[in-house]
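Engineer: Quick check, what structure comes out for this input:
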Amino acid sequence: MRIIAGSFRGKQIAPPKNFNARPTTDVAKEGLFNILTNYFSFEEVKVLDLFSGSGSISYEFASRGCLDVDLVEMNPIHYAFIAKTIKDLGFNQIHPVKHNAFQFLKFCKKKYDLIFADPPYDIDGIDQIPTLTFENDLLADGGWLIVEHSGSFDFSGMPNYRESRLYGKVHFSIFEK
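Structural biologist: So this is what the prediction gives:
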């Protein structure tokens, strides 16, 4: 796994052997960030990274100049790896939270310009991510929620759905406020 662009471009991130996460592929990450670059100025956005796993998406935002990234991961092994990586890279703008992402969406009071969610593909309740995001008014006006998921789920009938993008086997469904 590597950081694709920005001040840490090319930096390799190596999770430990006991790591059980599925990081977003480099091809999918590059495609997604090419889209985001056309719509957002990273220096001005507030980002929430849910089900962070390895922290890869947060590192990418920080490397590209984002100054405010909240990251949510509940797995203790993943969280420890993320905290160490943040410290090692000096990413003071990333604020890790060890918590259940669904519960975080229920009590969070902050508004974000971008929310990225990469839950395990087989998780129950994936359709609750957009519902909780919009019910709790977590997006700023014009903000996007991006949910990474397998092809077995279709979000296109849900409120605030904007579009989907496909990179290999990785699907991104985008919602807009």
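Engineer: all contacts plus neighbour counts: C-alpha atoms, from now on.
Structural biologist: Will do.
Engineer: burial count for Ile86?
Structural biologist: The tally of other residues near Ile86 (other C-alpha atoms under 10 Å) stands at 20.
Engineer: Quick one: list the elements packing against the helix or strand harbouring it.
Structural biologist: Using DSSP states H and E, Ile86 maps to helix 76-89. Counting contacts by 3 or more C-alpha pairs under 8 Å, 6 or more residues apart in numbering; DSSP states H and E, helix 76-89 is packed against strand 94-97.
Engineer: Please provide the structure for the following sequence as well, for comparison with the first:
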Amino acid sequence: MKGEVRIIGGQWRGRRLAFHDRPGLRPTPARGRETLFNWLGQSLVGWHCLDLFAGSGALGFEAASRGAAQVVLVEQDRLACVALRANAQRLGAEGVTVRQVQAHEWLETSGTTYDLIFLDPPFDSEEMSRVWSALSTHLRPGGWIYCESSRGMSESDLWREVRCTKVGQARLQLFQRR
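Structural biologist: This next block holds a predicted model:
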């Protein structure tokens, strides 16, 4: 293990998540997570969340810590998944499931819908645009999509940007269906 990130709110506040240093892995900093959960509200009790490109799991575990009933962490990297599973076990995170699969494959094969979908792929990849069009079938009415990227995503006929800010090199955006 090379890195750690601290959970900033909820039942596991102050607990640390360990992760392997992997190419493209860039955990959402505490300031970015604080902004996101200020936008959404501090409690996610009963929510179902999908963390595509989970990496360190910072976003998904933060949601679980704040009461999410179910969090699915989707990550393609084997070592990252080993760390995610170890963190889930150490925290006793019964509602957290880790799936080792590419994000677009998960969206193609899963029929599950969510209240909140986190999108935080490696900045130099094309993965955000690859999964963007498939998200509408996985989002519950009134649900949210959180995007973290270097360039940001644009509004469309389907999606409206509700909130946006910049933290360091990352553009943080919150979307809802129109």
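Engineer: quick one on the thing from earlier: residues in structure 2 aligned with the helix holding Ile86 of structure 1?
Structural biologist: Helix 76-89 of structure 1 corresponds to residues 78-91 in structure 2, going by TM-score structural alignment.
Engineer: average offset between that stretch and structure 1?
Structural biologist: Stretch 78-91 of structure 2, aligned to structure 1 and superposed, deviates on average by 0.6 Å (mean C-alpha distance after the TM-score superposition for structure 1).
Engineer: which residues sit against that stretch?
Structural biologist: The contact list for stretch 78-91 of structure 2 (C-alpha atoms under 8 Å, 6 or more residues apart in numbering) reads 12, 17-20, 22, 55-57, 75, 94, 96, 98-100.
Engineer: hmm, try it at 10 Å
Structural biologist: 1, 11-12, 15-22, 25, 54-58, 61, 65, 73-75, 92-101 (C-alpha atoms under 10 Å, 6 or more residues apart in numbering).
Engineer: Also stretch 118-130 of structure 2?
Structural biologist: In contact with stretch 118-130 of structure 2 (C-alpha under 10 Å, 6+ apart) are residues 23-28, 49-55, 59-60, 73, 75, 102-104, 131-132, 144-153, 169-170, 172-174.
Engineer: How far off centre is the helix holding Ile86 of structure 1?
Structural biologist: In this view, helix 76-89 of structure 1 has its centroid 16 Å away from the chain centroid, taken as C-alpha atoms, centre = their mean, to the nearest Å.
Engineer: For Ala54 of structure 2, give me its contacts.
Structural biologist: Ala54 of structure 2 neighbours (C-alpha under 10 Å, 6+ apart): 25, 27, 60-61, 72-77, 80-81, 84, 98-100, 103, 118-121.
Engineer: follow-up on the earlier one: from the contacts of stretch 118-130 of structure 2, which would you call buried?
Structural biologist: Neighbour-count burial (16 or more other C-alpha atoms under 10 Å) is assigned, among those, to 25, 27-28, 49-55, 59-60, 73, 75, 103-104, 131, 144-150, 153, 170, 172-174.
Engineer: Out of those, which sit inside strands?
Structural biologist: Using DSSP state E, 49-52, 73, 75, 144-149, 170, 172-174 are the members of these that sit in strands.
Engineer: returning to that earlier point: how about the match of helix 76-89 of structure 1: buried residues?
Structural biologist: Buried residues in stretch 78-91 of structure 2, counted by 16+ other C-alpha under 10 Å: Leu79, Ala80, Cys81, Ala83, Leu84, Arg85, Asn87, Ala88, Leu91.
Engineer: Check stretch 19-39 of structure 1 too.
Structural biologist: Thr24, Thr25, Ala28, Lys29, Glu30, Leu32, Phe33.
Engineer: And the third one, how close does it get to Ile94 of structure 1?
Structural biologist: Applying C-alpha to C-alpha, to the nearest Å, the value for Ala28 of structure 1 to Ile94 of structure 1 is 22 Å.
Engineer: now swap in the fifth one and tell me
Structural biologist: Glu30 of structure 1 sits 20 Å away from Ile94 of structure 1 when distances are taken as C-alpha to C-alpha.
Engineer: Whatever residue of structure 2 lines up with Ala5 of structure 1: how many residues sit nearby?
Structural biologist: With TM-score structural alignment as the criterion, Ala5 of structure 1 lines up with Gly9 in structure 2. When neighbours are counted by other C-alpha under 10 Å, Gly9 of structure 2 registers 20.
Engineer: How about the one 4 residues further on?
Structural biologist: Summarising burial for Arg13 of structure 2: neighbours were counted as other C-alpha under 10 Å, giving 13.
Engineer: would you say it is within a strand?
Structural biologist: No. Counting by DSSP: H, G, I helix; E, B strand; the rest coil, Arg13 of structure 2 is located in no strand; its state is coil.
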